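Trainee: Just need the structure, nothing else, for what follows:
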Amino acid sequence: MKRMILAMALMGLLASGTAWAAEAEATLDLNSAYVWRGITFNNGWVVQPGLDVTTGGFGINVWGNFDLDDYNDTLDKNNFSEVDITLSYSFAIERLEIGVGLIEYLFPAGGAGTRELFVGLGLPLFGGLSAAWNFYYDVDEVHSYYTEVSLAYVMALMAGLEMEVGAKAGFAGKDFALAYSAAATDGGFYDYGFSLGLSYSVTDALNLGAAVHYVNTLDKDVLPRADIANGIYGLDTEWVAGLTISYSF
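Mentor: Sure, this is the predicted structure:
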């Protein structure tokens, strides 16, 4: 809780100080499930608010998951089950975009928090096509890594309306796989997914969006199917649909 209060105070300082020339964006997502790196944390409806403040390449983000449904009696609805605080720095070398940072994972409803260091690379290829690679290493509870590669294609459909098509695949270390599922036996190719989204700019500051995501496992020994009744997390939900609203200020 102290970390979250500190993060909110820093965001307020960055967003309000004109000398920082900070930019801020508030987001609110409504999703039919909460799936993270192929793992289902809730197969029911969730609300996920976020606030992002950036200045001079430095950024801080606070994001939360609020469960509207419970998940087979493993969590209670109408509670925040997770709050993430991300500190980052991004810069560019010619066309290559580079980001590094720290993610603090907090679980207000119970469970040990943890933290990850990350590095990410992004490269526009041609037209609206871009590629990205992200690497995460848990330095607290898990002491292992997860990495993913992705492609995204953005196309303008009409004034203010864009469509984005994406694809990703993940790879995990053995200790990461074992930490997140009691049924995992090895590390290796983890999850893959596809997405299709629409985004409409109502004004320069206000955006509305809708998206659908498909996710599945690349190796059931690494990312097994979930058996929540027996306390085993893993792949349980393959399709996720959501709506989003964002406001920049």
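
Trainee: Could you use CA atoms for every contact and neighbour count after this?
Mentor: OK.

Trainee: Can you show me the strands along the chain?
Mentor: 23-31, 34-36, 39-42, 46-55, 58-67, 79-93, 96-106, 114-126, 129-138, 145-158, 161-172, 188-201, 206-217, 239-248 (DSSP state E).

Trainee: I have a second one here; can you model it like the first so I can compare?
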Amino acid sequence: MKKRIMMIMAAGLAAGVVHAADVSATADFASAYIFRGVTLNDGLVFQPGAKISGFPIPAEYGSIAVGTWANYDIGDYGGTLEKKFSEIDYYATYTLPVKVVDLSATYTEYTYPGGAATDKEVALSVGKGIGDTGLYTSLTANYGLGGAVDQNWYIQGALGYTKALTETLTFTSGVTVGYAIKDVGDDGFQDGVGKVGLSYALTKNWAINGSLNYVAQLDDNVLPDATSGVPGSGYDTPVYGTLGLSCTF
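Mentor: Predicted structure coming up:
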């Protein structure tokens, strides 16, 4: 009887945690998959993701979020696995209880169903909203712990802007600049990205989102041109778009 009571209490506690947490999900189609300036697929891809946050943790201890994201190749690019998942990522983020700035640490594992070794990375990010301007600036330092990114640094500065155009329509834009410090190869500014987007709220919980993105090659010694038909070999696609749905529960 005691064991049964404990099991019921544990189940109730788990249900309470899930109920208290916030769950969000995204489902995006993109005309290409580009990561830090490198073209991984120049054709149509599907990119779903999900995140759980808002766990019932006292505010003085910060907050935790866990999530997953994946890339499904609809179109083929060289040796890319067409109509299969080429990447599935898992991450956990801890946001520190700091009021002056937004400060967080993230651990990510990038897994590849095609057989490539898992990439492991930690990141420290600091960000700050600029008054009521709608501007948000951040700096993120990523360090590789294993796989192809082992002992590599990727430092990214970002500036974003958000403005509500109507009660249901929101405009977003932003720029990012990435600097690479490599274990092997040249260091320097790698890529820059400019983005404009719109988000339309269908309901309180659902929205449709679209964006147009321009990717710049800042130094061809750091980010070389791609070898024709070889995914992940370098810079190949300067412009891509996305369209998808997002929801929160």
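
Trainee: returning to what we had before: I'd like the strands of structure 1 as a markdown table, with distance to Leu14 of structure 1 and mean neighbour count appended.
Mentor: Putting the strands of structure 1 into a markdown table (distance: least, Cα to Cα, whole Å; neighbours: other Cα atoms under 10 Å) gives the following:
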| stretch | distance to Leu14 of structure 1 | mean neighbour count |
| --- | --- | --- |
| strand 23-31 | 8 | 19 |
| strand 34-36 | 29 | 19 |
| strand 39-42 | 32 | 23 |
| strand 46-55 | 7 | 20 |
| strand 58-67 | 9 | 20 |
| strand 79-93 | 13 | 17 |
| strand 96-106 | 17 | 18 |
| strand 114-126 | 22 | 17 |
| strand 129-138 | 26 | 18 |
| strand 145-158 | 30 | 17 |
| strand 161-172 | 30 | 19 |
| strand 188-201 | 25 | 19 |
| strand 206-217 | 21 | 19 |
| strand 239-248 | 14 | 17 |
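
Trainee: Now tabulate these in a markdown table and tack on distance to Ala15 of structure 1.
Mentor: A markdown table is the format used below for the strands of structure 1 (distance: least, Cα to Cα, whole Å):
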| stretch | distance to Ala15 of structure 1 |
| --- | --- |
| strand 23-31 | 6 |
| strand 34-36 | 29 |
| strand 39-42 | 32 |
| strand 46-55 | 6 |
| strand 58-67 | 11 |
| strand 79-93 | 15 |
| strand 96-106 | 19 |
| strand 114-126 | 24 |
| strand 129-138 | 27 |
| strand 145-158 | 29 |
| strand 161-172 | 28 |
| strand 188-201 | 22 |
| strand 206-217 | 17 |
| strand 239-248 | 11 |
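
Trainee: Ile228 of structure 1 is nearest to which of these?
Mentor: strand 39-42 (9.9 Å; Cα to Cα).

Trainee: mean per-residue distance, the closest one to structure 2?
Mentor: Following the fit onto structure 2, the mean deviation recorded for strand 39-42 of structure 1 is 0.3 Å by mean Cα distance after the TM-score superposition for structure 1.

Trainee: how far is that strand from where the chain is centred?
Mentor: Averaging C-alpha positions (Cα atoms, centre = their mean, to the nearest Å) puts strand 39-42 of structure 1 13 Å from its chain's average.

Trainee: Output the contacting helices and strands for that strand.
Mentor: strand 34-36 (3 or more Cα pairs under 8 Å, 6 or more residues apart in numbering; DSSP states H and E).
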